[in-house]
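*Asks:* Predicted model and sequence follow; I will ask about them next.
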Amino acid sequence: MRSFFCILYICIHRFFSLFFMVKFVYLKKYGTREKQLQYAYSWLQTLSKGIMFFSGAKLSVKGKENIPENQSVLFVGNHKSIFDIPILVSIINVPISFIGKIQLKKTPIVSFWMKETNCIFMDRNDIRQSLKSITEGIELLKKGQSLLIFPEGTRIIGEEIGEFKKGSLKLATKSNVPIIPVYVGNSYRILETQFPWVKARDITVNIGEPIVLDELKVEDKKDLAGYVKDKVEALRN
């Protein structure tokens, strides 16, 4: 039943998003880019909160005070479920962009709002295109836009956290923004363990203190992917 309500909510929200687009077109013509981004992200956040409500999931969140309000950061988290993005968008109030699969670019309406929140589409099977996506992400961070990535590169079902891909952390090293480690626990039990049924679960979200690259030891900088993974692992407890 929860699966039905989640799907129904998404369909209804997509329908009404057509009306939201009218205001967005107005902002596109007469408003600032900042207002456009805020409006687009507010729509995405409303959708995410609705999805989480109808999923029945209960979120336990710690560390929101570690999120800077006036500085771009790179959120780095573990990836367990397709619900991870709605979970994080629903609790992070500053506009964030994320890197999504190229296939999402063909999804009606959703792709429009993803583009308007500066999300980046990546084709992992195309090395050149992937490098271009990383470059776009670096430029976004330099311009003050925060970004969310899952450096495991895929969903890891279960409690284990996979290896973090070194290349993804170039987003931080090349833009020199702080890294915010994020741990999401138990999200895979909402859907992935009994697909296609959505089940109410208790979800843990722990947000760590910013990692400032200039303050790291040389050896930690050399193995930044391993260092950040250890920080995410430490947030389990």
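*Replies:* Done, it's in.
*Asks:* switch to C-alpha atoms for all contacts and neighbour counts from now on
*Replies:* Fine.
*Asks:* What ranges does the chain have for its strands?
*Replies:* In the chain, the strands defined using DSSP state E lie at 58-62, 74-77, 96-101, 120-122, 146-149, 179-185, 202-207.
*Asks:* Most tightly packed of the ones you listed?
*Replies:* strand 74-77 (a mean of 26; mean count of other C-alpha atoms under 10 Å).
*Asks:* Glu209 contacts Pro68, doesn't it?
*Replies:* No. Glu209 is beyond contact range of Pro68, at 10.0 Å (criterion: C-alpha atoms under 8 Å).
*Asks:* And stretch 161-173, end to end?
*Replies:* End-to-end distance for stretch 161-173, by C-alpha to C-alpha, to the nearest Å: 22 Å.
*Asks:* and Glu65, how many residues sit next to it?
*Replies:* Residues lying near Glu65 (other C-alpha atoms under 10 Å) number 10.
*Asks:* measure it to Ile91 for me?
*Replies:* According to C-alpha to C-alpha, Glu65 and Ile91 sit 12 Å apart.
*Asks:* Counting by contacts, list what the longest helix anywhere in the chain packs against.
*Replies:* The longest helix of the chain (DSSP state H) is helix 2-30. If contacts are counted by 3 or more C-alpha pairs under 8 Å, 6 or more residues apart in numbering; DSSP states H and E, helix 2-30 sits against helix 33-55.
*Asks:* how far off strand 58-62 does the helix it packs on point, in degrees?
*Replies:* 130 degrees (axes from the mean of the first three to the mean of the last three C-alpha atoms, to 10 degrees).
*Asks:* Contacts for helix 33-55, please.
*Replies:* 2-3, 5-6, 9-10, 13, 24, 27-28, 86-87, 89-90, 95-96, 113, 116-117, 190, 198-200 (C-alpha atoms under 8 Å, 6 or more residues apart in numbering).
*Asks:* May I see the PyMOL selection of the buried members of those residues?
*Replies:* Filtering the contacts of helix 33-55 down to the buried ones (16 or more other C-alpha atoms under 10 Å) takes a single PyMOL command:
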select buried, resi 3+6+9+10+24+27+86+87+89+90+95+96+113+116+117+190+198+199+200
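*Asks:* ok, back up a step: tell me which of the strands of the chain lies nearest to Leu171.
*Replies:* strand 74-77 (7.6 Å; C-alpha to C-alpha).
*Asks:* which secondary structure elements does the closest one contact?
*Replies:* For strand 74-77, the elements it packs on are strand 146-149, strand 179-185, judged by 3+ C-alpha pairs under 8 Å, 6+ apart.
*Asks:* Distance to Val232 for those - can I get that in JSON lines?
*Replies:* Shown next, in JSON lines, are the helices and strands packed on strand 74-77 (distance: least, C-alpha to C-alpha, whole Å):
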{"stretch": "strand 146-149", "distance to Val232": "13"}
{"stretch": "strand 179-185", "distance to Val232": "5"}
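*Asks:* how many other residues sit next to Pro68?
*Replies:* For Pro68, the neighbour count with other C-alpha under 10 Å is 15.
*Asks:* Second structure follows, compare the two:
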Amino acid sequence: MIPVSPVPALHGLALIEATIRSFVTYLCVGLYVILVGPPGLLFALVTGRVGPLYALARGGVAMGLKLAGIRYRVAGREHLPRARTAVYCANHESNVDAPLLFLVLHRGLRLLFKREFARVPILGRACTIAGFIPVERGNPRQSQAAVDQAAQALARGESFLVFPEGTRSWTGQMLPFKKGPFIMAIKAQVPVVPVAIHGGRAAMARGSAIIRPVLVDVRVGEPVETTGLTHADRDRLVAAVRERIAALRSET
């Protein structure tokens, strides 16, 4: 069985400190979004340029991680295809995963995100303008449309971060992978980059609003090429990427 990141128990002063730190983090990030979000959105709408919006987002993420006391280290940076479009596939342990990977993997990374998040004021609109694609879980027709839309964006040179499990794991063990992210990679003939997160669950376990100040490891594996693959190869691609992510998670 693949080792999972344990969730540290908090008691007494440690619990009080983590609770206060979490509250301050939520408050400051919320104020940051309210203050810089509208000007950033307006600039993007008027000029059609989303680069500054991405810069603001990275600044907010970096601030939030620092306030929360989350440290991180990245292994395998040499495998990041800086000059190539790619689909970055990662395991999903917590709400810390997406912002952390958004910060460290690629400066212009798009995401597939839950459609209900699009209703969040400012942030939802920012996601849409930035080229993120909403996915409605439980709606196969809409999910297929999202995959097609993402494949078209990949063909235009836009890289994506996806969590093929589709949701966060309660236990830390990987859930079954959905095929959509791999189908879109095959359609666009772009590589899939396996990414493993270890420590995300320790930072913020599913069902908890408390952020723990821990070290999170991000491990990047060698890209899995899709050149020449067809729709019939999707299951083989899923298995290959899952195996690589599992191997990365097992590294010590």
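*Replies:* It's in. Bear in mind that the values here come from a model prediction, so they are computed numbers and not experimental data.
*Asks:* that older thread, could you dump the strands of the first structure to TSV with distance to Ser42 of the first structure?
*Replies:* Putting those into TSV (distance: least, C-alpha to C-alpha, whole Å) gives the following:
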stretch	distance to Ser42 of the first structure
strand 58-62	19
strand 74-77	19
strand 96-101	11
strand 120-122	18
strand 146-149	15
strand 179-185	21
strand 202-207	21
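*Asks:* looking at these, which is closest to Lys231 of the first structure?
*Replies:* Closest to Lys231 of the first structure of those is strand 179-185 (C-alpha to C-alpha; 6.5 Å).
*Asks:* so how much does the closest one differ from the second structure once superposed?
*Replies:* Here the mean offset of strand 179-185 of the first structure against the second structure after fitting is 0.5 Å, by mean C-alpha distance after the TM-score superposition for the first structure.
*Asks:* by how many degrees do that strand and strand 202-207 diverge?
*Replies:* Going by the same axes, to 10 degrees, strand 179-185 of the first structure makes 170 degrees with strand 202-207.
*Asks:* so strand 179-185 of the first structure corresponds to what in the second structure?
*Replies:* Taken onto the second structure by TM-score structural alignment, strand 179-185 of the first structure occupies residues 192-198 there.
*Asks:* and what of stretch 127-139 of the first structure?
*Replies:* Under TM-score structural alignment, stretch 127-139 of the first structure corresponds to residues 140-152 of the second structure.
*Asks:* what's the average distance of that stretch to the first structure?
*Replies:* On superposition with the first structure, the mean distance recorded for stretch 140-152 of the second structure (mean C-alpha distance after the TM-score superposition for the first structure) is 0.7 Å.
*Asks:* Can you tell me how far the counterpart of Phe24 of the first structure in the second structure is from Ala150 of the second structure?
*Replies:* Taking TM-score structural alignment, Phe24 of the first structure has Ala44 as its aligned residue in the second structure. Distance of Ala44 of the second structure to Ala150 of the second structure, computed by C-alpha to C-alpha: 21 Å.
*Asks:* Equivalent analysis for Gln144 of the second structure, please.
*Replies:* 10 Å.
*Asks:* what about those two, which has more around it?
*Replies:* In this view Gln144 of the second structure and Ala150 are compared by other C-alpha under 10 Å, and Ala150 has more residues nearby, 29 against 16.
*Asks:* what does Thr117 of the first structure align to in the second structure?
*Replies:* Counting by TM-score structural alignment, Thr117 of the first structure corresponds to Ala130 in the second structure.
*Asks:* so its match sits right up against Arg110, yeah?
*Replies:* Yes. When contacts are counted by C-alpha under 8 Å, Ala130 of the second structure is listed as touching Arg110 (7.4 Å).
*Asks:* Quick one: residues contacting the spatially most central residue of the first structure.
*Replies:* By C-alpha atoms, centre = their mean, the first structure has its centre lying nearest to Leu148, at 4.2 Å. Contact analysis of Leu148 of the first structure by C-alpha under 8 Å, 6+ apart lists 74-77, 96-99.
*Asks:* Let me know the closest of these to Ser60 of the first structure.
*Replies:* Among the contacts of Leu148 of the first structure, and counting by C-alpha to C-alpha, the member closest to Ser60 of the first structure is Gly77, at 16.0 Å.
*Asks:* need the contact list for the closest one.
*Replies:* 148-151, 181-184, 232.
*Asks:* before we move on, what about Thr25 of the second structure?
*Replies:* Neighbour list for Thr25 of the second structure: 64, 67-68 [criterion: C-alpha under 8 Å, 6+ apart].
*Asks:* try Thr226 of the second structure
*Replies:* By C-alpha under 8 Å, 6+ apart, the neighbours of Thr226 of the second structure are 185-186, 189-192.
*Asks:* Pick the one among these closest to Asp233 of the second structure.
*Replies:* For these, the nearest to Asp233 of the second structure is Ile186 (8.5 Å; C-alpha to C-alpha).
*Asks:* quick one: the closest one and Leu229 touch, right?
*Replies:* Yes. Checked against C-alpha under 8 Å, the pair Ile186 of the second structure and Leu229 is within contact range at 6.2 Å.
*Asks:* More neighbours: which of the two?
*Replies:* Between Ile186 of the second structure and Leu229, counted using other C-alpha under 10 Å, Ile186 has the larger neighbour count: 24 against 16.
*Asks:* mind checking how far that one is from Leu154 of the second structure?
*Replies:* Separation of Ile186 of the second structure from Leu154 of the second structure (C-alpha to C-alpha): 10 Å.
*Asks:* Val61 of the second structure now?
*Replies:* Taking C-alpha to C-alpha, one finds Val61 of the second structure at 24 Å from Leu154 of the second structure.
*Asks:* more crowded one of these two?
*Replies:* Higher neighbour count among Val61 of the second structure and Leu154: Leu154, with 22 against 19, using other C-alpha under 10 Å.
*Asks:* Contacts only, for the more buried one.
*Replies:* 85-86, 160, 185, 188, 190 are the contacts of Leu154 of the second structure under C-alpha under 8 Å, 6+ apart.
*Asks:* Same question for Leu41 of the second structure.
*Replies:* Contacts of Leu41 of the second structure by C-alpha under 8 Å, 6+ apart are 53, 125-126, 129.
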